[in-house]
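In: what's the 3D shape of this:
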Amino acid sequence: MIPGSFLIYLDMTVVNVALPAFREQFGLDLGGLQWIISIYVLAMGVSTPLSGFLADVWGVRTTLVAGLGAFVIGSVLAGLAPGLGVLLAGRAFQGIGGGLASPLASAQLLRAFPPSERGVAFGVFGLVLIVAPATGPLVGGWFVDAGQWRWAFLINIPVGALGVYLSSRHLVDARAKRRPAFDALGALTCTVGCGALLYGSSLAGSLGWGDPATVLFFAIGAACVAVFVPHELWNTKAPLLDLRLYRSGTFASSSSLGHISVVALFGAEFLYPIYLQMLRGLSGVASGAILLPIALGAGLAMPLAGKLYDRVGPRFVVALGYALLVFNSWQMSQLDAATSTRWLVALSAVRGVAIGLTAQSTFASAMSVVAPEAAPRATALITCTRYVVQAMAVPLLATVASTRLSHPIPWAHVHAAAGDTGVLGLCDAMRATTATMDAACTESLRGLSRAYRATCGFAIVGLAVAVFLPGWPGEWPVLQPISRRVARR
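Out: Below you'll find the predicted structure:
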């Protein structure tokens, strides 16, 4: 599961630093560049709800392998794309494959490990979810700086093929005892609704929230959700996404915390590379190096978080993670044009530790009340809703960051100031150029500060919710591994 899952989450960020290369290669404007990212998230959001149903029909292993196969095909198309159309088709195939495979990897873990060991299992597996997106900018930056952006996709082929081989040979297959009925209305309203919300979010990032097209697609999404929710709760015996799981307080609070972390953590991740590259003028590799401690911090924290989760429950672990996130987000809101590289690296490391403590602990807590046979539907529900929240958080924070930006950013002057010596950021170039650049830099930094203060607010809400999770200092049913309890008797 690890090779395929690594590729799926790596591709969420690896292309971000390659956008200038795409613009130069295909002559794209901002709208075309945005679609390279949006089509991937859109395809994942549409296909994820179907993964649970297909797993019940085909089996978990077969569906997971099919998803990885589609991802590899998409990587071939994107890596060899002669134009934007083929590139977008490849990204769509990657998204469909990722949407089918990623929820089922977590479902397999739930089946493979007893409750007393799931914290450690999810902690180790969660490294993939953190390391992959965090190393994406570094890998992509290295290929872009070498003039080989196509390898950002082509490198997926051998690793993806290895994932297909290992999954088909070693994963235990499982499917529903009886073939479930297909929830046609649920599938239609969920697919159209998620697609409309995701597409509306992508339009909001480029056209604005009040644009008629944005409002139209959000209205379509809202109408579909208004039909989907009561239908899934009361009108079908085989729901596509089992919303009845939210009747459990633990599942509802834990999954909600996961959604808050998506906004506070991942929703703001796109702001950091913008600050490093566009404002400070760092290269793709240098930016990736500063972002890498996020992965390292998470890599150190996540296995420890898993062990603590098994012993004391989610309350202490998640609350500690959100406390760190409150501190980190506030410090990120104080960034300026002269913030030292050492402090940026330290902030990245703290952010990684916060991710390591919260991301998989909230997921494991939600899944702790789910029966193994319901795992595919539950993971599809959590994953699908997180994609939608993440897709809406990015343009929302982008709007917060760009509000009151009265001066158009004079990128032509920045590039002219850089000349042939390299790339200068807006806040570097302004020191030797015009007052307009000075004002644009100042307002851009203020916008960045507003966005990070907003994520700090979400983190405070998450901390308040986390203290109501089960676990120490209250009771936790699995205080130590079962084997140890048996040994002491």
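
In: okay, CA-based contacts and neighbour counts for the rest of this
Out: Fine.

In: Quick check: the gap between Asp145 and Leu88.
Out: 23 Å (CA to CA, to the nearest Å).

In: Tell me which of these two has more neighbours.
Out: Ranked by neighbour count (other CA atoms under 10 Å), Asp145 and Leu88 place Leu88 first, with 22 against 15.

In: what kind of secondary structure is that one in?
Out: Put simply, Leu88 is helix when judged by DSSP: H, G, I helix; E, B strand; the rest coil.

In: Quick check: it vs Trp35, distance?
Out: Leu88 is 8 Å from Trp35, by CA to CA.

In: how much space between Ala319 and Leu463?
Out: Counting by CA to CA, the gap from Ala319 to Leu463 is 5 Å.

In: now the helices: where do they sit in the stretch 351-489 of the chain?
Out: Remark: helices assigned in the stretch 351-489 of the chain by DSSP state H, counting those that start in this stretch are 375-402, 411-418, 426-429, 435-466, 482-488.

In: Identify whichever of the ones you listed lies nearest to Ala181.
Out: With CA to CA as the criterion, Ala181 lies closest to helix 375-402 of the helices of the stretch 351-489 of the chain, at 13.8 Å.

In: want to put them side by side, so please do this one too:
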Amino acid sequence: MTAPIETGDIAEFEQDFAAGTVAPGRTPLVIKLLVAATFVVILNETIMVNAVPRLMTDFQITSTTAQWALTVFMLTMAAVIPVTGWFLQRVSTRAAYATAMITFSAGTLVAALAPTFGVLLVGRVVQASGTAVMMPLLMTTLMTVVAAEDRGRVMGQVTLAMSCAPALGPAVSGVLLHMGSWRLIFVAVLPIAVLVGFFGHRALENVGETTASPVSWLSVVLAAGGFATFVYGLSKVGNAEWQEPTLLIGAGVVLIAAFALYQVHLQRSERPLMDLRTLKHRNFAVSLVLMSAGFMAFLGSMILLPLYLQDLRGLSELQTGLLVMPGGLAMGLLGPQVGKLYDRIGARPIVIPGSVVMVALLFGLSRIGAETSYVVILALHVALMISLATIFTPVFTIGLGDLSPQLYSHGSSLLGTLQQVSGAIGTALLIVIMTNRGKHLAEGGASQGEAFVGGLQWAFATGAVIGVVVVAMALLLPSKADAPAAHH
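Out: Predicted structure coming up:
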């Protein structure tokens, strides 16, 4: 998962930290600790995917209600992440870490003991609130303590948490559900979270300086209401009459627009909740569009393949999890190598070929049928995840590297928010296209299996079209980030 913490790491980091430097080619202890913690908390975003049938039985609820165990986590992330830019500037690294891990652990305990489904949802909300702090904290700290020429390699280690954890979630839960109750999922995670939190807090050093600034509560309400409503509307697409999702999405867009305008107003007095001046930095703006399109294709395909394997091919949740797990592991393990390559040759020689290959592989997945060999599916999925690793690691690095240090936390927060939103958009879009195409084919006389495959093929083809945006944005990237000092 991460490199082991060696004897002498703490002392060496303290020396480096005091000198304001970190030895080249060496990953700071603070980053190792934050990657480990981020891995643990992000794992929980997808770990309940296989537990929905068990929840339906235990709590006597419908599948639509049970899905809230997944949806509420995503909604909370979308609502809380916009606040993290302000939060991370106001509190120390250790305080932010302690807040995130205590909150996450408390939510995990509540979920493990939940006597009712409502209490389980409360636990998931609390879990997600802690998770929402970790990724921006990791990104902001990395940009602060790692020298520019070494950031690609270290950012590659972040890919471990970003990609391996969601990919492992279904497989881990499949094994635990095979052993017993859904509560085992939380019982297994809790001691790991507590240990990582405890030892991490003991070893962490504070990074950067805090700034005391008042919180704009109107901004908090607009951000939380806007992003949560928008993502909730997207989650309802295909599961409700068109009026309800449309109204929710529309209301979310209005609230998000009001939030953005209010942030521009607050920037004049230097107290925005999320500083949108990050968007004036060209490389960051290009990276943001590229990452959003990439996550739409990435998360959309993460949803489609399990649906195909379980609903059409009849695999169990555990078998499905094990089949898609190699792709996530390949993506995560390749991240550090891609990062090292970025440090040597820059972004364009890696991202442009990677994005072209991604589009080709998504088109390849759009040709799978009811009898396609599992070996072919596995190979396509692993290759797709590898191509995404060549995109995400350099783009994260070059995007945040374009910002001045005081904007790191705001840039990380905006990046995290758009990951959630674009993932929800991609998932909703591809599911709707698959459903509508399948329905059209069924009405035309196709069998249930033929209709499903036809819908799936159109959905993957749409993912490939979204991937063309990634290629276009990749062509706009510079080879290396501009020096942040050049920006004002």
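
In: Identify the contacts common to Ala319 and Leu463 of structure 1.
Out: Taking CA atoms under 8 Å, 6 or more residues apart in numbering as the contact criterion, no residue touches both Ala319 of structure 1 and Leu463.

In: burial count for the aligned partner of Leu299 of structure 2 in structure 1?
Out: Using TM-score structural alignment, the equivalent of Leu299 of structure 2 in structure 1 is Phe266. Burial of Phe266 of structure 1 is recorded as 18 neighbouring residues (other CA under 10 Å).

In: same deal with Thr191 of structure 1?
Out: Count around Thr191 of structure 1 with other CA under 10 Å applied: 20.

In: what does it align to in structure 2?
Out: Checking TM-score structural alignment: Thr191 of structure 1 goes with Ala224.

In: What of Gly32 of structure 1?
Out: Aligned partner of Gly32 of structure 1 by TM-score structural alignment: Thr65.

In: Could I get the buried residue list for stretch 274-283 of structure 1?
Out: Ile274, Tyr275, Leu276, Gln277, Met278, Leu279, Arg280, Gly281, Leu282, Ser283 (16 or more other CA atoms under 10 Å).

In: okay but the third one is in contact with Val285, surely?
Out: No - when contacts are counted by CA atoms under 8 Å, Leu276 of structure 1 is not listed as touching Val285 (10.9 Å).

In: on that earlier part again, need the buried residues of stretch 274-283 of structure 1 in JSON lines (columns: secondary structure and distance to Phe217 of structure 1).
Out: Listed next are the buried residues of stretch 274-283 of structure 1 as JSON lines, based on DSSP: H, G, I helix; E, B strand; the rest coil; distance: CA to CA, whole Å:
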{"residue": "Ile274", "secondary structure": "helix", "distance to Phe217 of structure 1": "27"}
{"residue": "Tyr275", "secondary structure": "helix", "distance to Phe217 of structure 1": "30"}
{"residue": "Leu276", "secondary structure": "helix", "distance to Phe217 of structure 1": "33"}
{"residue": "Gln277", "secondary structure": "helix", "distance to Phe217 of structure 1": "32"}
{"residue": "Met278", "secondary structure": "helix", "distance to Phe217 of structure 1": "31"}
{"residue": "Leu279", "secondary structure": "helix", "distance to Phe217 of structure 1": "33"}
{"residue": "Arg280", "secondary structure": "coil", "distance to Phe217 of structure 1": "36"}
{"residue": "Gly281", "secondary structure": "coil", "distance to Phe217 of structure 1": "36"}
{"residue": "Leu282", "secondary structure": "coil", "distance to Phe217 of structure 1": "37"}
{"residue": "Ser283", "secondary structure": "coil", "distance to Phe217 of structure 1": "36"}
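
In: OK, contacts around the nearest residue to Gly284 of structure 1 once chain neighbours are set aside?
Out: In space, and not counting its chain neighbours, Gly284 of structure 1 is closest to Gly141: 4.2 Å by CA to CA, 6 or more residues apart in numbering. Counting by CA under 8 Å, 6+ apart, Gly141 of structure 1 makes contact with Val17, Ala18, Ser283, Gly284, Val285, Gly288.

In: Point out the ones among those residues that are inside helices.
Out: Gly284, Val285, Gly288 (DSSP state H).

In: Map the first one onto structure 2.
Out: Yep, that's Gly284 of structure 1 we're talking about. Checking TM-score structural alignment: Gly284 of structure 1 goes with Glu317.
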